[in-house]
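K.L.:
sequence and predicted structure are below.
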Amino acid sequence: MVVEPDDPTVIDRLTADFTADITRLRDSAERWRNGIAMITGILSAVLVFKGPDPVAGLATPLRVLLFAVVVLAIAAGMTGCFFAIRAAAGLPVVQQRRTTIDALATDQRARREATVRHLHRAIGLSAVMIALLVVSVGLAWFLPRPPAKAPMARMELVDGRVLCGPLVRLDADEVAITVFGEAVVVKRAQVNALSESQSCS
């Protein structure tokens, strides 16, 4: 039996094969979309509930750097979700029935290539997002932070003098504080009262 090039039966069979192929690609795209959306959602939730703790003590330029890396990670994840959705659902367009095998093959090839291209972009952006998350965690852990400030101490001596400054050392025998940039060591027996102070002004 001779099959005509534009036989409707052939066109229907090619359409069925294409539908099965595109369905497989879109199922894969949906799984990628769900995974990227989950990671992006978890990251956003952690940032909301964790607050500024990871950047506490960092200098302002370092805070800006860490914030920029995290924003780029979220942007990469959201863009990846968009391309995964494009691959899974496509765009709402009116599909016209192709009446020739050449037109059908051209249309199917273009749609298949578009789906694969969007899926590859989603996968690439998800890899970028994960890499940026690793970088942001590394920055949060290893960026230098200034040393903690010593608590301010207000010390009243038995002779009536009052000394105030950062506490250097406190043990059973002596109290050492810094007064005007110089360490002052006082015997505990000479201390009448010792308390923490917000400032020495």
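P.N.:
That came through, no problem.
K.L.:
CA only for contacts and neighbour counts going forward, please
P.N.:
Fine.
K.L.:
quick check: closest non-adjacent residue to the spatially most central residue of the chain.
P.N.:
The residue lying closest to the centre of the chain (Cα atoms, centre = their mean) is V70, at 4.1 Å. Distance criterion Cα to Cα, 6 or more residues apart in numbering; nearest residue to V70, sequence neighbours excluded, is S136 at 6.3 Å.
K.L.:
contacts only, for the residue nearest to the centre of the chain.
P.N.:
V70 makes contact with L132, L133, S136, according to Cα atoms under 8 Å, 6 or more residues apart in numbering.
K.L.:
just the buried ones from these, in ChimeraX syntax?
P.N.:
Selection of buried members from those for ChimeraX, criterion 16 or more other Cα atoms under 10 Å:
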select :132,133,136
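K.L.:
about what we covered before: list the buried residues of the helix or strand hosting the residue nearest to the centre of the chain.
P.N.:
Assigning secondary structure by DSSP states H and E places V70 in helix 60-89. For helix 60-89, the neighbour count (16+ other Cα under 10 Å) marks 62-63, 66, 69-74, 76-88 as buried.
K.L.:
longest strand anywhere in the chain?
P.N.:
Assignment by DSSP state E gives strand 162-170 as the longest strand of the chain.
K.L.:
next one for the comparison:
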Amino acid sequence: MTAVFADDGTVTLRPPGEPSLVKAAEALRLHQAGQLTALRAAADRWTLGVSALIGLTALILPAVGRDVIRTLQPWAQIVTGGLLAVAAAAATFATLWAYRAAYGLPVIRAVDDDASLLNWYAVYQARPVEAASQLRRAIQAALVTVVLLAASVGVAVFGPARPITSAPIQITLSDDSVVCGLFLTSRADARLRVRRADDGAVAVIVVAEVARIKPVKAC
């Protein structure tokens, strides 16, 4: 209804110019009455979806194990570790926001006068908007988590690996002499090529003359 106030104090009530406004206002009132409950029920269901997305971590992380990361070049190790760290943070925020949207926070409010009642009502009216924003951020953070995990796997699997080098070895010959150094590719059968650690020279050793070979930490 529209109230029209005349100069003499007379008040005239007029019906709305658009009859459908009455139905629209009633529909809005009914919708807002159960809005928070419906939104939290939806957020509760979305929480399961967010948890399922983050659960991909259990499937992806084994492909990015410690041994795989150790084979990468240093910059690729840093990138993989950074992606995993940010993914873990995004997963944490996604879970927190999803649960806050679904269940809110336990808060005790004292409502013992008109001012505190109006304050509670203002907070109550703002809850649906806040819950919707939290749910939206949870979904976005979950998607970011999946993208970062996929990127970390990509870097770990397709990133540049460290050059493969042999560990130092110590060869004892049949005459009790010792050669210590790194294995090199041999160009002949029954021959070992070792770059000596003492002078850097390449020693060619006949396999039949080898009495013992053992790896060492350093020559």
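P.N.:
Arrived safely, thanks for sending. Note that this is a predicted model, so its numbers are computed, not measured.
K.L.:
quick check: TM-score for this pair?
P.N.:
Here the TM-score for the pair of chains, by TM-score structural alignment, normalised by the length of structure 1, is 0.68; 182 aligned residues with a Cα RMSD of 3.8 Å.
K.L.:
and the helices in structure 1?
P.N.:
Secondary structure of structure 1 by DSSP state H: the helices cover 8-50, 60-89, 101-142.
K.L.:
single out the most deeply packed of those.
P.N.:
For the helices of structure 1, average neighbour numbers computed from mean count of other Cα atoms under 10 Å are highest in helix 60-89, which has a mean of 20.
K.L.:
before we move on, back to that, ok, which of the helices of structure 1 comes nearest N192 of structure 1?
P.N.:
Of all the helices of structure 1, helix 60-89 sits nearest to N192 of structure 1, with 41.7 Å by Cα to Cα.
K.L.:
gap between that closest one and the chain center?
P.N.:
Offset of helix 60-89 of structure 1 from its chain centre (Cα atoms, centre = their mean, to the nearest Å): 7 Å.
K.L.:
buried residues in the longest strand of structure 1?
P.N.:
For strand 162-170 of structure 1, using 16+ other Cα under 10 Å, the buried residues are L163, C164, G165, P166, L167, V168.
K.L.:
give me the helices and strands touching that strand, please.
P.N.:
Counting by 3 or more Cα pairs under 8 Å, 6 or more residues apart in numbering; DSSP states H and E, the packing neighbours recorded for strand 162-170 of structure 1 are strand 152-157, strand 174-179.
K.L.:
tabulate the ones you listed (a markdown table), appending distance to D17 of structure 1 and mean neighbour count.
P.N.:
Listed next are these as a markdown table, based on distance: least, Cα to Cα, whole Å; neighbours: other Cα atoms under 10 Å:
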| stretch | distance to D17 of structure 1 | mean neighbour count |
| --- | --- | --- |
| strand 152-157 | 78 | 20 |
| strand 174-179 | 83 | 18 |
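K.L.:
lining up the contacts of V70 of structure 1 with structure 2, which overlap?
P.N.:
Retained in structure 2 (both residues aligned by TM-score structural alignment, their matches' Cα atoms under 8 Å) from those: L132, L133, S136.
K.L.:
picking up where we left off before, between the buried residues of strand 162-170 of structure 1, which is closest to V93 of structure 1?
P.N.:
Distances from V93 of structure 1 to these, taken by Cα to Cα, are shortest for P166, at 71.4 Å.
K.L.:
before we move on, back to that, and the helix holding V70 of structure 1 against structure 2, how far off on average?
P.N.:
Once fitted to structure 2, helix 60-89 of structure 1 is off its aligned match by 2.0 Å on average (mean Cα distance after the TM-score superposition for structure 1).
K.L.:
quick check: angle from that helix to helix 101-142?
P.N.:
Here helix 60-89 of structure 1 runs at an angle of 160 degrees relative to helix 101-142 (axes from the mean of the first three to the mean of the last three Cα atoms, to 10 degrees).
K.L.:
and helix 60-89 of structure 1 with helix 8-50, angle?
P.N.:
Relative orientation of helix 60-89 of structure 1 versus helix 8-50 (the same axes, to 10 degrees): 160 degrees.
K.L.:
map L173 of structure 2 onto structure 1.
P.N.:
Correspondence of L173 of structure 2 to structure 1, assessed by TM-score structural alignment: L157.
K.L.:
er, F5 of structure 2 actually
P.N.:
Under the alignment defined by TM-score structural alignment, F5 of structure 2 corresponds to no residue in structure 1.
K.L.:
adding distance to C200 of structure 1, write the buried residues of strand 162-170 of structure 1 out as TSV.
P.N.:
Shown next, in TSV, are those (distance: Cα to Cα, whole Å):
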residue	distance to C200 of structure 1
L163	9
C164	6
G165	6
P166	9
L167	12
V168	15
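K.L.:
distance of the counterpart of A101 of structure 2 in structure 1 relative to A20 of structure 1?
P.N.:
In structure 1, A101 of structure 2 lines up with A87, judged by TM-score structural alignment. Here A87 of structure 1 is placed at a distance of 15 Å from A20 of structure 1 (Cα to Cα, to the nearest Å).
K.L.:
go on, F49 of structure 1?
P.N.:
For F49 of structure 1 relative to A20 of structure 1 (Cα to Cα), the value is 44 Å.
K.L.:
which residues touch the counterpart of R63 of structure 1 in structure 2?
P.N.:
Counting by TM-score structural alignment, R63 of structure 1 corresponds to Q77 in structure 2. For Q77 of structure 2, the contact set (Cα under 8 Å, 6+ apart) comprises I69, R70, A156.
K.L.:
ok, now with 6 Å
P.N.:
Contact analysis of Q77 of structure 2 by Cα atoms under 6 Å, 6 or more residues apart in numbering lists I69.
K.L.:
what is the helix or strand hosting L117 of structure 2 packed up against?
P.N.:
For L117 of structure 2, the host element (DSSP H and E) is helix 114-158. Taking 3 or more Cα pairs under 6 Å, 6 or more residues apart in numbering; DSSP states H and E as contact, the helices and strands that helix 114-158 of structure 2 lies on are helix 74-103.
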